[in-house]
Each structure stands twice: as structure tokens, then as C-alpha cells.
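**Q** Fold the following.
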Amino acid sequence: MTPAPGSDAILARMMSLHPKVIDLTLDRVWRLLAALDHPERRLPPVIHLAGTNGKGSTQAMIRAGLEASGDRVHAYTSPHLARFHERIRLAGELISEEALTKLLDRTHAANGPDSITYFEITTAAALLAFAETPAEWTLLETGLGGRLDATNVVERPALTVITPIDLDHQQYLGETIEEIAGEKAGILKRGVPCVVAPQHEAALEVIEAKAARLGVPLMAHGQHWHVTTEAGRLVYQDERGLLDLPLPRLRGPHQIVNAGTAIASLRALGRNEAAAEAALRADWPARMQRLSRGPLVDLAGGAELWLDGGHNPAAGAALARSLRDMPGRPAQLICGMLNTKDIAGYLRPLAQVAQGLHAVSIPGEANTIPAADTAHAARAAGFDPVAEADDVAQAVRDITARDPAARILICGSLYLAGQVLRDNG
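**A** Okay, the predicted model is just below:
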């Protein structure tokens, strides 16, 4: 008997259902959801997140806070790093292979041969799983934009959250901050509260105008809540009072903003100080993550090995601030990026804080920037010295041969980060 196909085989079939990877519209999603008896109408209360940077970290912190309150939480995120299963968390646990395979089979059968993108059909599958599994909350992270994102099908979420907006995916969302903010603000729903992270003034004006039209109560950073650090502690304040909390487990100054956004969200949901403190204990892989074991760590010997998946200019600036706050030794970067990203904008701030860069191509990615092109861009951004390597392992060997105690940061793409996590076990 031929064994039933696993989730990887079904996912591969789903990739062929539409000629484009990204094609922003909700028509195909609505058709499939109707065929599945509208799971989007049967979800536990939804918290919907959009933004350019910080969505995953903020979602992880909100989830940690809710779970510390004893609630069961569904969570949907993208892209995955090592395995697709990471995208769907059912009542606190990653979906099992058996459950995922059955879920994808059902969704694929309901769609039939009709055209639909990979993200759209897998999002519909996640919504179906969430509708059929008891929980107190559903966390939905947009994949791209907001207004026409496949997750934007819930008529009345409990809360929306907009993390920092910056330039990224301009080919789909618009060339300016205002245009991109208009797409992200598409998750706002009439009368539903929205927590807003720190924003460029232009983005905030767009969000405020949309909120005013829809009667959305805004809880915006700088107006309704504030977050900072003082004496090695996180200090959060809103109209309900002041919280003096430990720093978040996730490293970097930008994680203070994400933590504040998560705490504001938890407070909007009526959660107390204990939930806020629990949120700060959240982990989220490939966000300035220190690798502590595995073949790559063994290869690095006495060198530090760090991993970050940020990939746009704002992420590059945030990463540069993180490195600046880490005294003791300068960083050596191993960088690989996709050709859909602003490589010059990403690398420019990092050139001010890193000692050198090894360029790599991302294995198995058709849209990878060749290592030679990344090296050329790094030199133009001000990196010196710059080298090319066949892969991450070769770059680690080259760096540690010259500096056995180096601080090595692998960066530039979530797809590269995922490859590293798979290879490193």
C-alpha cells in the first residue's frame, strides 16, 4: 500500500495552485472559507497584528502573558523558520504532523483545482484548525500588509495591534510610508480598540485618520502609554499606573518597544501586572538569538554565535543598536539576503558597528542575492574587510581562524536563519 502523503507533499501541491507567490486580494480566501463553512466566524476572540517589524516578537509576548493567566491561546505566524508546523500553534502547542496532514488534506479538497496562493490556502487551513480546537484566544499575524492580507477576514476581532511601520515590500504595499501605513491600517475594524506602537509621524497620521472614520479607540505610544528603561529595568506607564518590570528576555533596544506594545495589549484585554511580567519572559527564535549548542556552535569553538532574521532598513538600524549595546568585542557578520530587499539600506547602519562581513548565498532560495553581489553591496556600504564564503559553516571557519574569540552574527534573512536552525539542529 502506498503511504499517505505527509504535510510536506501536500504543501508542495499547494504551491502549484497559483502562478504567483503573492497576489493580494481576498476573493479567493472568501470562496474557500465559504466552502469550509466559514471557520473565521467560529474563532475564539481574535487579536490581529499588523506592522513592518516586531509582529512576531510582540505576538510571542502577548501569548506568554495570556498563557500565564491560564488561558489557552491559538497563534498563527509566518514565515516559519525550520518547519511549517511553527506557523500554527493550537491551544499553546505546535500542531502535530498527523493533525497538520489531515487539516491540509481537508483544505486542499475543499479548494479543489481553483486558483489560490500558498499563503491563502494555508491561512484558511489555520483558521479551520482554530475554529475546531477549544481555546480562549486567537492571535493572528498578518503575512503582508493588512487590508488585503488573507488573515483580514475576521469581522470583529477583540483587539488590533499595529507594530512599527517602515519601508518594506514596496512592490506590493506602496512606495511611501503613508501608502504602506494605509495598507497596514486596513486591519482596523469599526469600534474595535487598537494598540499602536511607536510610528513615524506620517504613519501615525494615516492610522489616526482611519481610526477616526471608524470610531476606533486608539491606545497609541507617546499619547496613551509609554515605555523606557531605567537602571536595568523596564518601566511602563499608562493611565492605570506605572509598572516596574525586568527587561525582556529578547535582546535589543527594539524589544523594549515590542514589550511595551505587548503590555499595552494585555492591559487593553484586562490583564494584570503578573501577565505583563510573564510577557517579558517570552522567547522568539532568530531575533538576536544566541546559539548555545549544535554543530555550528561546536565549529565556532570559543567564538560567540548569534542569529537574527531582520531584513529591511529599520531592522538593520535596530540590529546596529543592539550590537552597539554589546560591549567587549566587535561583531563579524555572515550575511545572506533576498533580492526583494533593500540590501543597501539594511547594511548601511551595520557597517558602522561591525568589523567585517562574509557574504553567502541562501541555499535553496531562487531569489537569493548571490554572495558576490552581497559582497559588492557590503563594500559600497562601508564594510572592510569583506569576503565571500560557500556557506555559513565555511564563513564561521574563516572568521574563527583569524579570531577564535569573535562575536559572529548570522543575519540578513529569515530564510537564512531558518536554514541555520535546521542545519544546527
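
**Q** contacts, neighbours, all on C-alpha from now
**A** Noted.

**Q** where do the helices sit along the stretch 51-200 of the chain?
**A** When assigned using DSSP state H, counting those that start in this stretch, the helices of the stretch 51-200 of the chain occupy the ranges 55-68, 97-111, 118-132, 170-173, 177-184.

**Q** Now render those helices as CSV, adding distance to Ala395.
**A** Shown next, in CSV, are these (distance: least, Cα to Cα, whole Å):
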stretch, distance to Ala395
helix 55-68, 28
helix 97-111, 34
helix 118-132, 33
helix 170-173, 31
helix 177-184, 36
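
**Q** which stretch among those comes nearest Ala268?
**A** helix 55-68 (11.2 Å; Cα to Cα).

**Q** Tell me which other helices or strands the closest one touches.
**A** strand 73-76, strand 137-141, helix 254-268, helix 273-279 (3 or more Cα pairs under 8 Å, 6 or more residues apart in numbering; DSSP states H and E).

**Q** Let's see that with 10 Å instead.
**A** strand 46-50, strand 73-76, strand 137-141, strand 159-162, helix 254-268, helix 273-279 (3 or more Cα pairs under 10 Å, 6 or more residues apart in numbering; DSSP states H and E).

**Q** Arg397 - how many residues pack around it?
**A** By other Cα atoms under 10 Å, 17 other residues sit near Arg397.

**Q** cool, and the one 10 residues further on?
**A** Arg407 has 24 neighbouring residues, counting by other Cα under 10 Å.

**Q** pretty sure it contacts Leu357?
**A** No. Arg407 is beyond contact range of Leu357, at 11.8 Å (criterion: Cα atoms under 10 Å).

**Q** Now for these two: what residues contact both?
**A** Jointly contacting Arg407 and Leu357 under the rule Cα atoms under 10 Å, 6 or more residues apart in numbering are 331-333, 399.

**Q** burial count for the closest residue to Asp238 other than its chain neighbours?
**A** For Asp238, ignoring the flanking residues on the chain, the nearest one in space by Cα to Cα, 6 or more residues apart in numbering is Trp225 at 4.4 Å. Close neighbours of Trp225, defined as other Cα under 10 Å, add up to 22.

**Q** one more to line up against the first:
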Amino acid sequence: MRLRGENIVCFAGEDWWYHNPHSKNHLMRVFARQGNRVLFLNSIGFRFPSVGDRSFAYRVGNKLRSLLRRPRWVEPNLLVASPFLLPAYGKPALFALGWRLLLLQIKALFWRYGISQPILWIGMPTAEPLVGHLGEKFVLYHYSDKFTAYDGVPQNVVALHERLIREADLVVFAGRQLYAAEAHKNRNSVLLQHGVDLAHFGRARRPGRLPPDLRGIPRPIAGFWGELNYSVDQRLLERVARELPQVSFVLLGQVKTDVSRLEALPNVHFLGQKRYEELPEYARGFDVCLIPLTVDHEYDRHRSPIKLREYLATGRPVVSVRYPEVEPFAPHVFLAQTAREFAQAVRLALAPKVARRWRERVNLVRGDSWEVRADEIGGLIARLLAEKAGRKSETRLAAAPAPAEGVV
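**A** Just a heads-up that it's a prediction; the model follows:
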């Protein structure tokens, strides 16, 4: 069963214009193609970035540029807008003022584009105060990251998360660990793991020219894409790169932390942030893909990186640190706990016989397309909507006055 003819308003945890697409971006594209009208609202955030953060100016600049963009139809049935929420997340009085101003902005969008009785798809708990004020017929909470474990998250935002997870019509968990920890809080909880664009990343397996900045880098190449922030284990990467001087380590992504120790190594190459559309061309030049993430923090242990399935869809061998979300993919993914194990895993992954088993890796995610994920969750929403409508009908019938005596 597919979801069709609905208005979906998505409070995303990402910015359409400045982030490579995450799960909500992919799912909303599919729902729009299937005949639903989608309003994609760029992230309203849940904490103010630290002024001392290396990426502070970049993030604030992107946010301002996003806010200056007018609402735009980016695809048929898919409208993107950037509402503004006063970033006073830890100050209840100012936050209350902020969400009232946010409500006015969203109601103005509803009026302008004829949106009514929407399905609210909430990826940010800071949207919780809007529930009950938008004439929604259904509320879905898409819980993708254990953001409550972030440093500096205000307690009132944690309270919004708790209220939303208990009161939503449906809670969608993106990872097994999140589901195991909090699914008991809502009887309508479901695990919906990330999907992947198989055709897009399958381009990595086709012959073609490599991007210019990759051509001069010696093979073999161990590659990574994603934000280069505190969650990337630089100490591990440094030790592995020193132990494998014959391997080139290529890192794609915006640098948001000090990487000077890695930059000093001759076999580590920072090529900057790349567009989503370019990633398969870079993967074409990778001999192995890496997930060198930290696992020390509670947030890290609950993460479910979208790049895992993207890597597998390229057919390239994958080496990852060991953590719960990736363990079910062993032995097709090489797992390691220490730098020495990680280096040995890279050596094993570079063996020609491993490269020849690319079909096994692709087959692992062949049933995980975003279309499949949208149909899974869309069918569940449609069923729950029908049940909800049935309950309302029964309530109206029960409340109706009995016919007067003698009236047939």
C-alpha cells in the first residue's frame, strides 16, 4: 500500500540547500513522486552552535543564506522553505515566543500554498510545540540520532523529545539501538533503517574517468566521505596511515575540527566537501571504503550512518570500527576495535579476491532502496490513518442521540 494524495509537512533535521541528502530528503522525494504534496522545512535546530567551533561562521553563514531563499518548488509536488526559529532553545520564555512566530510563518505557507490537514513528519523535537496548532491529521516522529546525548542540549528540548515520543501517532526509529532503548514509550513504534539509491551509487562500478583531484593520488586508495568533525577518530586514522604508508587515505567532506596531525602525513589527502551527485565518481577510484568513527560517546554508540549502505551499493569493500549498527553486516564488512586491527582489516580488504566479491556486498542492500522504505512506512501510515478515522466515526456514532420513540 502506498501513501497518495496527502499533504506532508516535514520538519527536517537538515538543510536542503547546504547538506548532502539524509533520510528525510530521500523519503520526501519519493513521497512527492508518488502523488503527495510535500512541504520540506529546513532544520529549525535544537541548540545554538558554539562560537568557538571551527565551523561556527560557516554554519551561521549557511543558515542566513538559507533563510534568505524564498520558498521554491524544487521538484513536482515538493516545496522547500526555510522558517526561522529564534535560537533561544534553553530560555523557555524566549523559546515560547520563537515558536509562536514560527507558527505564524508556517500558517502563512499553508495559506499561500493551500495546505490543510497535513501529516506532520517531525525530525526535530523543537517542532513539538506546533503539534495541535496546524490542523494535522497525523503526527510522525522520525528519531534518527540520539541527540539528547549531545553536549549542550537544553533540558527543555529533552522534555520536548520525551513528550513527542510518547504522544506521536507513530514513532520511526532509524537504528536498532535507538529502537531498543525507547520503543517501549509508544505502542506505535517501528524500526525503519536507512535506505540507499542503488542506481546512483552503482555508477561507481562503471568504467569512467576519475575526478581531476583524485587522478594523481597513488593507489590503493582507502576513502571516506562525510563531515570531518569530532566523530571521526583521528587518532585511529593517524596510526593506521602510519602503519600503511603504501596506502593513500582520501577524505572527502567539510573539515570542522583541527586535522593538522593528519594533514602532516604524506599519504593522507583532504579533497574537501563534494556534492552528493559526485560521490560515485570518487568511489570509482576507491579500493576500500572506511568508517573510522569514534565509539566513546553515548551518541556515537547509537548512530546509524547512512554512508554504510552507500558504500555497500558501490560494491567496494568496507572497513569499519565495531559498533552495534554495523555488526549485522559482518563478515561482508571488516570490523575492527583497535588501530592495529583496523590496519589489518584494510590489508585484508585490499586483497583481489575480496574485490571480486562485489556482488555479495551489493546484494546486501538490494532490497533497501528508498522506494522500498517509503512504501514500508507509507503503508503503515495509511493503515493507521484508516484506523484513526474508524475510531472517530465510532465515537461520533456513540455520541449521537438515540432516535425518539416511535421514529423509524
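
**Q** what TM-score do we get after superposing?
**A** The TM-score (TM-score structural alignment, normalised by the length of the second structure) is 0.38; 234 aligned residues with a Cα RMSD of 6.3 Å.

**Q** one step back: top of the shared contacts of Arg407 and Leu357 of the first structure by neighbour count?
**A** Ranking those using other Cα under 10 Å puts Leu333 first, with 27 neighbours.

**Q** Which elements pack onto whichever strand or helix holds that one?
**A** Using DSSP states H and E, Leu333 of the first structure sits within strand 331-335. In terms of contacts (3+ Cα pairs under 10 Å, 6+ apart), strand 331-335 of the first structure is packed against strand 304-307, helix 343-350, strand 354-359, helix 371-381, strand 386-388, helix 392-402, strand 407-411.

**Q** got the buried residues for the fourth one?
**A** For helix 371-381 of the first structure, the buried set under the neighbour-count rule, 16 or more other Cα atoms under 10 Å, comprises 371, 374-375, 377-379, 381.

**Q** Mind picking the two most distant members of those residues?
**A** Ala371 and Ala381 (15.1 Å).

**Q** quick one on the thing from earlier: between the helices and strands packed on helix 55-68 of the first structure, which one is nearest to Arg13 of the first structure?
**A** Of those, nearest to Arg13 of the first structure by Cα to Cα is strand 73-76, at 21.2 Å.

**Q** What is that closest one packed up against?
**A** strand 46-50, helix 55-68, strand 88-90, strand 93-94, helix 118-132, strand 137-141.

**Q** could the ones you listed go into a markdown table alongside distance to Glu388 of the first structure and mean neighbour count?
**A** Shown next, in a markdown table, are those (distance: least, Cα to Cα, whole Å; neighbours: other Cα atoms under 10 Å):
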| stretch | distance to Glu388 of the first structure | mean neighbour count |
| --- | --- | --- |
| strand 46-50 | 36 | 27 |
| helix 55-68 | 31 | 25 |
| strand 88-90 | 36 | 23 |
| strand 93-94 | 37 | 15 |
| helix 118-132 | 33 | 23 |
| strand 137-141 | 35 | 25 |
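
**Q** I'd like to know which of the ones you listed is closest to Arg321 of the first structure.
**A** Taking Cα to Cα, helix 55-68 is the member of those nearest to Arg321 of the first structure, at 17.1 Å.

**Q** got the angle between that closest one and helix 254-268?
**A** Interaxial angle of helix 55-68 of the first structure relative to helix 254-268 (axes from the mean of the first three to the mean of the last three Cα atoms, to 10 degrees): 40 degrees.

**Q** Next, the angle from helix 55-68 of the first structure to strand 46-50.
**A** 160 degrees.

**Q** got the angle between helix 55-68 of the first structure and strand 137-141?
**A** If you take the same axes, to 10 degrees, helix 55-68 of the first structure sits at 170 degrees to strand 137-141.

**Q** distance of Ala93 of the second structure from Val250 of the second structure?
**A** 47 Å (Cα to Cα, to the nearest Å).

**Q** and what of Ala32 of the second structure?
**A** Plainly put, Ala32 of the second structure is 36 Å away from Val250 of the second structure if you go by Cα to Cα.

**Q** so what's Val386 of the first structure closest to, chain neighbours aside?
**A** In space, and not counting its chain neighbours, Val386 of the first structure is closest to Leu357: 5.0 Å by Cα to Cα, 6+ apart.

**Q** wait, Glu97 of the first structure
**A** Nearest residue to Glu97 of the first structure in three dimensions, chain neighbours excluded: Ser7, at 6.9 Å (Cα to Cα, 6+ apart).

**Q** okay, now Ala318 of the first structure: neighbour count?
**A** Residues contacting Ala318 of the first structure under the criterion other Cα under 10 Å number 21.

**Q** Not counting sequence-adjacent ones, nearest residue to it?
**A** His254 (6.0 Å).

**Q** Does that neighbour touch Ser322 like I think?
**A** Yes. Counting by Cα under 10 Å, His254 of the first structure does reach Ser322; the two are 8.1 Å apart.

**Q** Going by length in residues, pull out the top helix of the second structure.
**A** Determined from DSSP state H, the single longest helix within the second structure is helix 370-399.
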